[in-house]
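1. task: produce atomic coordinates for the following.
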Amino acid sequence: MSEKGFFSKFKDGLAYALLNPEFDDDFYEELEEILVMGDIGVNTAEKIIARLKEKVKTDYIRKTADLKNALISIISEMMMTPEDAYDFEKVPSVILLIGVNGVGKTTTAGKLAGKYKNEGKKVLLAAADTFRAGATEQLKEWALRTGVDIIASGDNADPASVIYDAVNAAKARNVDILICDTAGRLHNKKNLMEELKKISRIIEREYPGVKRENLVVLDATTGQNALNQAKEFSEVCDLTGIVLTKLDGTAKGGIVVAIEDELTVPVKFAGVGEKVSDLKRFEAGNFVKALMDNDIKAEEELFKMDTKTEKINE
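-> Model prediction:
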């Protein structure tokens, strides 16, 4: 199955490396190569190996099983989700979705709307991607599909004015969660990056004190490119979380580890399919178990649909 391809390949490589009875330089070099090939990245892989060597030394690790557990512990520590990661769901909040074109921002906005609507929350969508042809219509379709209200304007309208209208509508209607779709932008497009700052200022001015959630949407299949995109956006926006789309179709699942390690920004949601219910909270514990153990249950938990959203008419 494609969604488990990365896990099976990684575990096969790990099992082969662990056949080496000596934890010598050759072993660590081979293990590092396995990590890099899984798109964990050179920097993070080197960090993992350095910590593993230290742990082997200080804990007098001599057995393969103990070394594997040490590796699990090290990667788990890199991926610990903060206790307050989902606090925004408990209070009125504004979710701003950002990212480059083609990563699935509009689809993510629609799926999040469906998820929260079905959890009993009052949700409002804002169609602030006014540059991409058809983006507003696409989000309107999601609004209709999920039964959520939407604030929208025509193509080429001022995105900041859409956000202004949406924020004030959210306040007037006592909305629990306002989800804002924005135009795809690249770090080298200065005007679009400036527009992102303008949007943030409008939210701060018009809705002071509201809980802010700035989620960068990344395509898992792009591997290290996704990490580079996240780094660029983190320079102009205070990122609070990551949505990783297409996790079900990638052989580069290790990018999750690299992102959390290098950015210290948690992956909060993962897209593992096409349905509304296939956008779910990212469970780091299940990810590490699926990555390191022959834990079929962990893989099934990681990729199963969120039954809470099954009532959405799809």
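2. every contact and neighbour count from this point should use C-alpha atoms.
-> OK.
3. tell me if residue 111 really is in a helix.
-> Yes. Assigned with DSSP: H, G, I helix; E, B strand; the rest coil, residue 111 falls within a helix.
4. which is the next helix or strand following whatever helix or strand residue 179 lives in?
-> Following DSSP states H and E, one finds residue 179 within strand 177-182. Sequence-wise, the next helix or strand downstream of strand 177-182 (DSSP H and E) is helix 190-206.
5. buried residues, that next one. List them.
-> For helix 190-206, burial by neighbour count (16 or more other C-alpha atoms under 10 Å) applies to 193, 195-196, 199-200, 202-203.
6. who does the strand holding residue 179 touch, helix- and strand-wise?
-> strand 93-98, helix 105-118, strand 123-128, helix 159-172 (3 or more C-alpha pairs under 8 Å, 6 or more residues apart in numbering; DSSP states H and E).
7. next, the angle strand 93-98 makes with that strand.
-> 20 degrees (axes from the mean of the first three to the mean of the last three C-alpha atoms, to 10 degrees).
8. distance between strand 177-182 and the chain's centre?
-> 16 Å (C-alpha atoms, centre = their mean, to the nearest Å).
9. what does stretch 57-64 give?
-> Taking mean C-alpha positions (C-alpha atoms, centre = their mean), stretch 57-64 and its chain are 34 Å apart.
10. how long is it from one end to the other?
-> In stretch 57-64, first residue to last residue: 14 Å (C-alpha to C-alpha, to the nearest Å).
11. just the residues contacting it, thanks.
-> Outside stretch 57-64, the residues within contact range by C-alpha atoms under 8 Å, 6 or more residues apart in numbering are 18, 21, 55-56, 67.
12. let's compare: structure for the following, please.
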Amino acid sequence: MDVSWIPGDSDLVVALIAGLVVIGGVAAAVVGKARQAPPRPAPPRTAPPRPSQGDDAAVAPAPEAPSEGEAPARETAVEAPEAVDHRFGRLRRRLGTGLGESLLAIFRRGSLSQDDWDELEETLLLADVGAGATDALLTDLRARLKATPDADPRAVLRAALLDVVDPTLDRSLALGAAGDGALHTAIVVGVNGVGKTTTVGKIARVLVAQDRTVVLGAADTFRAAAADQLETWGARVGVPVVRAHVDGADPASVAYEAADRARAESAEVLLVDTAGRLQNKQGLMDELGKIVRVVSKVSPPSEVLLVLDATTGQNGLTQARVFGQVAPLTGIVLTKLDGTAKGGIVLAVQRELGVPVKFVGLGEGADDLAPFDPEGFVDSLLGQ
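-> Got it, this is the predicted structure:
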């Protein structure tokens, strides 16, 4: 570079220019690397807690509300086959190490003595099968073994258990078909803590996945948390929830308002959550009967589902009998079945009430409410 025209010390000027060139090159290299560097990964988002299995648990926070005029997104409840297999695998491991293991241990002894039959009876009673169902099952087993003495005892036991569960019963929800233009109503009843509100939310999730339009009625006005919990589920699956405007409102009026809204919006299914009424409080049981009568003015209930906790055993049968006096029960939902190694309550309910078990709870996840499969249950019981 010719710097002869610059006044002063030319060597000093040359050095300054060279320094500027070097600094510019370094800056350009840094900028280039910054442009090529991959973006930093965003911090992981924490999923909101799920609503609890029990009615009395703390309510999970509702999802973020959509902007004005925007409908909340619906969740899809389609289950992958492997998820279903894993779910029933838990039940198989649980029941197979309880009642099923005890029964098979007795039958492997070959010819049964009277002591063996007595032990068998005790085993069934301890597993919450109930006196009536136990007597019927033992009578059937004796007849089968006498008629086919060379038969595999395991196969004989499976056939007898399957007859008690009765695979011929219709276990589908009587809520019509999508697009039939009618409003179908289901009322969900049961005592506190069995999981009624969660069951309503999970059934709504299944119906939405079938492209059904659903309205939820929060008729449990005795416990404000129940309505909050149901609203969480409603927001989660994208369905409206009708609830009381004040605490302690008349449950029947809320149920009627929900039915009226469902009819006005041409909804296909109305699911009504009721209070956890104790069977020894006649006034509350009368209130349940009033809900049924009021809703019937708009849409007679085609389903009255009783939610039972499978871990309560024979107490569940008592609850079922009392609720059946107030409303005609059409189906049983057995929650927390994966939490007991007994499982005999299924046999007792089927035989003594004649009301089919339609759903079973096999966990606390949103997809852990499964249609009851008689053969799958018996096989799980026997560890097959």
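13. drop the TM-score for these two in here.
-> The TM-score (TM-score structural alignment, normalised by the length of the first structure) is 0.86; 289 aligned residues with a C-alpha RMSD of 1.8 Å.
14. in what helix or strand does the counterpart of residue 236 of the second structure in the first structure lie?
-> Under the alignment defined by TM-score structural alignment, residue 236 of the second structure corresponds to residue 145 in the first structure. Using DSSP H and E, residue 145 of the first structure falls within helix 135-146.
15. cool, and residue 28 of the first structure?
-> Going by DSSP H and E, residue 28 of the first structure is in helix 25-37.
16. and that helix, what does it pack against?
-> helix 2-17, helix 42-58.
17. next SSE downstream of the longest one?
-> Pointing back at helix 42-58 of the first structure there. helix 64-78.
18. ok now the helix holding residue 28 of the first structure, how far from the chain's centre?
-> Counting by C-alpha atoms, centre = their mean, helix 25-37 of the first structure is centred 27 Å from the centre of its parent chain.
19. stretch 64-83 of the first structure now?
-> With C-alpha atoms, centre = their mean, you get 20 Å for stretch 64-83 of the first structure.
20. centroid-nearest residue for the second structure?
-> residue 369 (3.5 Å; C-alpha atoms, centre = their mean).
21. map it onto the first structure.
-> Aligned against the first structure - with TM-score structural alignment as the criterion - residue 369 of the second structure pairs with residue 279.
22. touching, its match and residue 248? I think so.
-> No. Counting by C-alpha atoms under 8 Å, residue 279 of the first structure does not reach residue 248; the two are 10.9 Å apart.
23. mutual contacts of the two, please.
-> With C-alpha under 8 Å, 6+ apart as the test, residue 279 of the first structure and residue 248 both reach 271-273.
24. of those, just say which sits nearest to residue 30 of the first structure.
-> Residue 30 of the first structure has its nearest neighbour among those in residue 272, at 30.2 Å by C-alpha to C-alpha.
25. could you find the closest non-adjacent residue to the closest one?
-> Leaving aside its chain neighbours, residue 272 of the first structure sits nearest to residue 248 (4.6 Å; criterion: C-alpha to C-alpha, 6 or more residues apart in numbering).
26. which positions in the second structure sit opposite stretch 13-23 of the first structure in the alignment?
-> Matched against the second structure by TM-score structural alignment, stretch 13-23 of the first structure falls on residues 102-112.
27. need the contact partners of the matching stretch.
-> 116, 120, 123, 153-154, 382.
28. assign residue 370 of the second structure to helix, strand or coil.
-> Residue 370 of the second structure, by the three-state scheme (three-state DSSP), is strand.
29. how close does it get to residue 262 of the second structure?
-> 26 Å.
30. more crowded one of the two?
-> residue 262 (27 against 21; other C-alpha atoms under 10 Å).
31. from what I see, that one and residue 239 are in contact.
-> No. With contact defined as C-alpha under 8 Å, residue 262 of the second structure does not reach residue 239; the gap is 10.9 Å.
32. any common contacting residues for these two?
-> Common contacts of residue 262 of the second structure and residue 239, defined by C-alpha under 8 Å, 6+ apart, comprise 214-215.
33. assign residue 131 of the first structure to helix, strand or coil.
-> With three-state DSSP as the basis, residue 131 of the first structure sits in coil.
34. aligned to it, what sits in the second structure?
-> With TM-score structural alignment as the criterion, residue 131 of the first structure matches residue 222.
35. swap in residue 256 of the first structure?
-> In the second structure, residue 256 of the first structure lands on residue 346 (TM-score structural alignment).
36. contact partners of the host helix or strand of its match?
-> Assigned by DSSP H and E, residue 346 of the second structure belongs to helix 344-353. Contact partners of helix 344-353 of the second structure, identified using C-alpha under 8 Å, 6+ apart, comprise 99, 124, 127-130, 132-133, 161, 164-166, 310, 313-314, 316-317, 320-321, 355-357.
37. of these, keep whichever come out buried.
-> For the contacts of helix 344-353 of the second structure, a burial check counting by 16+ other C-alpha under 10 Å picks out 99, 124, 127-130, 133, 161, 164-166, 310, 313-314, 316-317, 320, 355-357.
38. out of the contacts of stretch 57-64 of the first structure, which is nearest to residue 239 of the first structure?
-> For the contacts of stretch 57-64 of the first structure, the nearest to residue 239 of the first structure is residue 55 (32.1 Å; C-alpha to C-alpha).
39. show me what contacts the closest one?
-> Applying C-alpha under 8 Å, 6+ apart, we find residue 55 of the first structure in contact with 61, 70.
40. residue 246 of the first structure maps to what in the second structure?
-> In the second structure, residue 246 of the first structure lines up with residue 336, judged by TM-score structural alignment.
41. chain neighbours aside, what residue packs nearest to its match?
-> Distances taken as C-alpha to C-alpha, 6+ apart place residue 361 nearest to residue 336 of the second structure, at 5.2 Å, with adjacent residues excluded.
42. does that neighbour touch residue 340 like I think?
-> No. Judged on C-alpha under 8 Å, residue 361 of the second structure makes no contact with residue 340 at a distance of 11.4 Å.
43. quick one, which of those two is more surrounded?
-> Shown here are residue 361 of the second structure and residue 340; by other C-alpha under 10 Å, residue 361 has more neighbours (27 against 18).
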